[in-house]
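Novice: Turn this into a model:
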Amino acid sequence: MPSMPPVVVYPPDERGGRRVRIDSEISGMAYGVRDVAEFLRRAGLEIEPSEVTQAAWIDWRGGGPDVWTH
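Specialist: Just a heads-up that it's a prediction; the model follows:
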């Protein structure tokens, strides 16, 4: 597997959205694991939503992939 860019999923805001940063760029606001997978796909990384929840190279801040409320 090629080296992965740093991926950070920030804590949920008051509406349950989590900012996603890939490398040094904010990719958007995710409201679920599928959104994170889509941002990664747009960045050229083919990954399934089920793989997102287990990827050790994703830095989940403020809770893991199952936390979507503030």
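Novice: only C-alpha atoms for contact and neighbour calcs from this point on.
Specialist: Noted.
Novice: For Ile47, list the residues it contacts.
Specialist: Ala37, Leu40, Arg41 (C-alpha atoms under 8 Å, 6 or more residues apart in numbering).
Novice: Spatially nearest residue to the last one, not counting backbone neighbours?
Specialist: Yep, that's Arg41 we're talking about. Ile47 (6.7 Å; C-alpha to C-alpha, 6 or more residues apart in numbering).
Novice: Before we compare anything, build this one as well:
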Amino acid sequence: MSPRPRVVVYPPNAQGGRRVRCDGEMLGRALGPADLLEFLRRAGLDPDVVRLDDPLLIEWRGGGPAVWTPDIGGT
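Specialist: So this is what the prediction gives:
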């Protein structure tokens, strides 16, 4: 069995923020990649080496690192 990603980024809410968890702990709501990297820095990860597209580190739910607004109306 492969290890689970340490970080989970949840789908965007109506305001475009995405909840972020690391090692099961809620870190906050990121409004963009800069917020996410700051949360990861506070959690002890080096933002200079973190790759947002690394599936071994981050599980993206509801779209990947380019999605920060909700998909309203299925477009």
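Novice: What would you report as the TM-score here?
Specialist: For this chain pair, the superposition-based TM-score is 0.83 by TM-score structural alignment, normalised by the length of structure 1; 66 aligned residues with a C-alpha RMSD of 1.9 Å.
Novice: Which members of the contacts of Ile47 of structure 1 are classed as buried?
Specialist: Ala37, Leu40 (16 or more other C-alpha atoms under 10 Å).
Novice: Just list the residues touching the residue nearest the centre of structure 2, thanks.
Specialist: For structure 2, Val9 is the residue whose C-alpha lies nearest the centre (C-alpha atoms, centre = their mean; 3.1 Å). Applying C-alpha under 8 Å, 6+ apart to Val9 of structure 2 gives the contacts Arg18, Arg19, Val20, Arg21, Ile58, Glu59, Trp60, Arg61.
Novice: how does it look with 6 Å?
Specialist: Arg19, Val20, Trp60 (C-alpha atoms under 6 Å, 6 or more residues apart in numbering).
Novice: Please apply the same query to Ile22 of structure 1.
Specialist: Contacts of Ile22 of structure 1 by C-alpha under 6 Å, 6+ apart are Pro6, Val7.
Novice: which residues in structure 2 form strands?
Specialist: For structure 2, the strands defined by DSSP state E occupy 7-9, 18-22, 25-30, 58-60.
Novice: Can you lay out those strands as JSON lines showing distance to Thr69 of structure 2?
Specialist: Formatted as JSON lines, the strands of structure 2 follow (distance: least, C-alpha to C-alpha, whole Å):
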{"stretch": "strand 7-9", "distance to Thr69 of structure 2": "13"}
{"stretch": "strand 18-22", "distance to Thr69 of structure 2": "9"}
{"stretch": "strand 25-30", "distance to Thr69 of structure 2": "11"}
{"stretch": "strand 58-60", "distance to Thr69 of structure 2": "14"}
